[in-house]
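Asker: this one's structure only:
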């Protein structure tokens, strides 16, 4: 009976060790992946959808009134999806279970958070990761005028006016056993719009 218990215990340890080794090799593959900030999609300012090429003068009158009301009330919600392209040059799949991020716009840190979804990239392929972002521009950029904040939002989609630099710092994590292991440092992803 004791031999049977010992055999089952050894088998369980072996399976657990194999699983940990597999996840550790996924971490190594993840470290070789290339990350690129591809762009911003589905940007909404005060509930108004701004498409690529949108300008302040080009939005309908009703939306201009909505925008003016948001500026007057000093509540300017901005939400969009940051699109991060992940290229896996390895033979095997790479995955992450979580990713911490810090977003800066024109050198000002505006937001930090984490992406909590498991994300897998097959070997020899690329995949697009969508990171949803929500903020109130008046709260995160308190020293800016309403006009400057609206211009900033339009610059994110149109590229007109002053160039806008987006810096996204990301730190991926992988699940190994019951622990989450972080990538050693933040990865800086820059894009000028």
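Answerer: Looks like it arrived, so ask away. This structure is a prediction, so every number in the text was calculated from the model and none was measured.
Asker: switch to C-alpha atoms for all contacts and neighbour counts from now on
Answerer: Noted.
Asker: tell me the secondary structure for the most centrally placed residue in the chain?
Answerer: The residue lying closest to the centre of the chain (CA atoms, centre = their mean) is residue 131, at 3.7 Å. Assigned by DSSP: H, G, I helix; E, B strand; the rest coil, the conformation of residue 131 is strand.
Asker: name the SS class of residue 78, please.
Answerer: Here residue 78 is recorded as strand under three-state DSSP.
Asker: which parts of this protein are strands?
Answerer: 34-45, 48-50, 77-88, 94-96, 98-105, 108-115, 119-121, 125-136, 165-176, 179-182, 187-192 (DSSP state E).
Asker: nearest to residue 6, of the ones you listed?
Answerer: Residue 6 lies closest, by CA to CA, to one member of those: strand 165-176, at 25.0 Å.
Asker: give the buried residues for the lengthiest helix in the chain.
Answerer: Using DSSP state H to define each element, the chain has its longest helix at helix 2-31. For helix 2-31, the neighbour count (16 or more other CA atoms under 10 Å) marks 20, 23, 24, 26, 27, 29, 30 as buried.
Asker: how about the contacts made by the residue nearest to the centre of the chain?
Answerer: By CA atoms under 8 Å, 6 or more residues apart in numbering, the residues touching residue 131 are 81, 82, 83, 84, 115.
Asker: buried subset of those residues?
Answerer: For these, buried by 16+ other CA under 10 Å: 81, 82, 83, 84, 115.
Asker: tabulate those (a markdown table), appending distance to residue 6.
Answerer: Listed next are the buried ones among the contacts of residue 131 as a markdown table, based on distance: CA to CA, whole Å:
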| residue | distance to residue 6 |
| --- | --- |
| 81 | 52 |
| 82 | 51 |
| 83 | 50 |
| 84 | 48 |
| 115 | 41 |
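Asker: second structure for comparison follows:
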């Protein structure tokens, strides 16, 4: 009986050590510096946004599939956001999984999760690709937002730089036993982006 009790205590203490270690790694993650370096492979309704911008055809009529997407209320956006994370602390910063929310000019555009372990050593920098797959129908039916996007894209095509605010919110999770426990809040990264990012 004593051996069983001792074995249970060892298992519980090892589990709590693992949780404490992960909590310290997430704490270090809070102190990291975040930078959205660029967005690549951006497609809307299957059309490559960079090619449309470089061709000077920014009208929504020039995006094949957009009209059909509006009728179906399903306009897929696919992109890869490259997030640079720098760890200025003396501790390892790590995360097992995270949920994210992306906002443009403080309006939520899409959300999702990344099931990828990320570790940033003390004093190190790493690039984390965030794959985005979202239905942006609701976003594109907001006339004010469509006008802001049009002006932003227009800045990329006509050389008059436009700026916008992109906010990335990350909610990390830690592994406890066989499941994930979500961090109680979000780590918020605000980034002013230039229309030049689209070129």
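Answerer: Alright, I've got the coordinates. Keep in mind that this is a model prediction, so the values were computed, not measured.
Asker: TM between them?
Answerer: Here the superposed chains carry a TM-score of 0.73, computed using TM-score structural alignment, normalised by the length of the first structure; 187 aligned residues with a CA RMSD of 3.6 Å.
Asker: thinking again about what came up before, out of the contacts of residue 131 of the first structure, which is nearest to residue 123 of the first structure?
Answerer: residue 84 (17.2 Å).
Asker: ok, now how distant is the closest one from residue 154 of the first structure?
Answerer: To residue 154 of the first structure, residue 84 of the first structure is 21 Å away according to CA to CA, to the nearest Å.
Asker: repeat that for residue 93 of the first structure.
Answerer: Taken as CA to CA, the span from residue 93 of the first structure to residue 154 of the first structure is 38 Å.
Asker: over to residue 165 of the first structure?
Answerer: The gap separating residue 165 of the first structure from residue 154 of the first structure is 13 Å, by CA to CA.
Asker: for the nearest residue to residue 185 of the second structure once chain neighbours are set aside, what are its contacts?
Answerer: Closest residue in space to residue 185 of the second structure, ignoring its immediate chain neighbours: residue 171 at 6.3 Å, by CA to CA, 6 or more residues apart in numbering. Going by CA under 8 Å, 6+ apart, residue 171 of the second structure touches 98, 99, 100, 182, 183, 184, 185, 186, 187.
Asker: write the PyMOL selection for whichever of the residues you listed are buried.
Answerer: Buried residues within those, by 16+ other CA under 10 Å, are selected in PyMOL with:
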select buried, resi 98+99+100+183+186
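Asker: from what I can see residue 40 of the first structure touches residue 80, true?
Answerer: Yes - taking CA atoms under 8 Å as the definition, residue 40 of the first structure is a contact partner of residue 80 at 6.6 Å.
Asker: hang on, the earlier thing: now distance to residue 10 of the first structure too, for the strands of the first structure, in TSV please.
Answerer: What follows is the strands of the first structure, written out as TSV (distance: least, CA to CA, whole Å):
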stretch	distance to residue 10 of the first structure
strand 34-45	39
strand 48-50	59
strand 77-88	35
strand 94-96	28
strand 98-105	31
strand 108-115	37
strand 119-121	31
strand 125-136	37
strand 165-176	20
strand 179-182	22
strand 187-192	40
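Asker: and residue 150 of the first structure, which of those strands is closest to it?
Answerer: Nearest to residue 150 of the first structure, of those and by CA to CA, is strand 34-45 at 8.2 Å.
Asker: mean per-residue distance, the closest one versus the second structure.
Answerer: On superposition with the second structure, the mean distance recorded for strand 34-45 of the first structure (mean CA distance after the TM-score superposition for the first structure) is 1.6 Å.
Asker: how far off centre is that strand?
Answerer: Averaging C-alpha positions (CA atoms, centre = their mean, to the nearest Å) puts strand 34-45 of the first structure 8 Å from its chain's average.
Asker: buried stuff in that strand?
Answerer: 35, 36, 37, 38, 39, 40, 41, 43, 44, 45.
Asker: ok, back up a step: what's the matching residue for the residue nearest to the centre of the first structure over in the second structure?
Answerer: Matched across to the second structure, residue 131 of the first structure falls on residue 130, judged by TM-score structural alignment.
Asker: residue 189 of the second structure: neighbour count?
Answerer: Using other CA atoms under 10 Å, residue 189 of the second structure is surrounded by 15 other residues.
Asker: would you confirm that it contacts residue 168?
Answerer: Yes - the criterion here is CA under 8 Å, and residue 189 of the second structure meets it with residue 168 at 5.1 Å.
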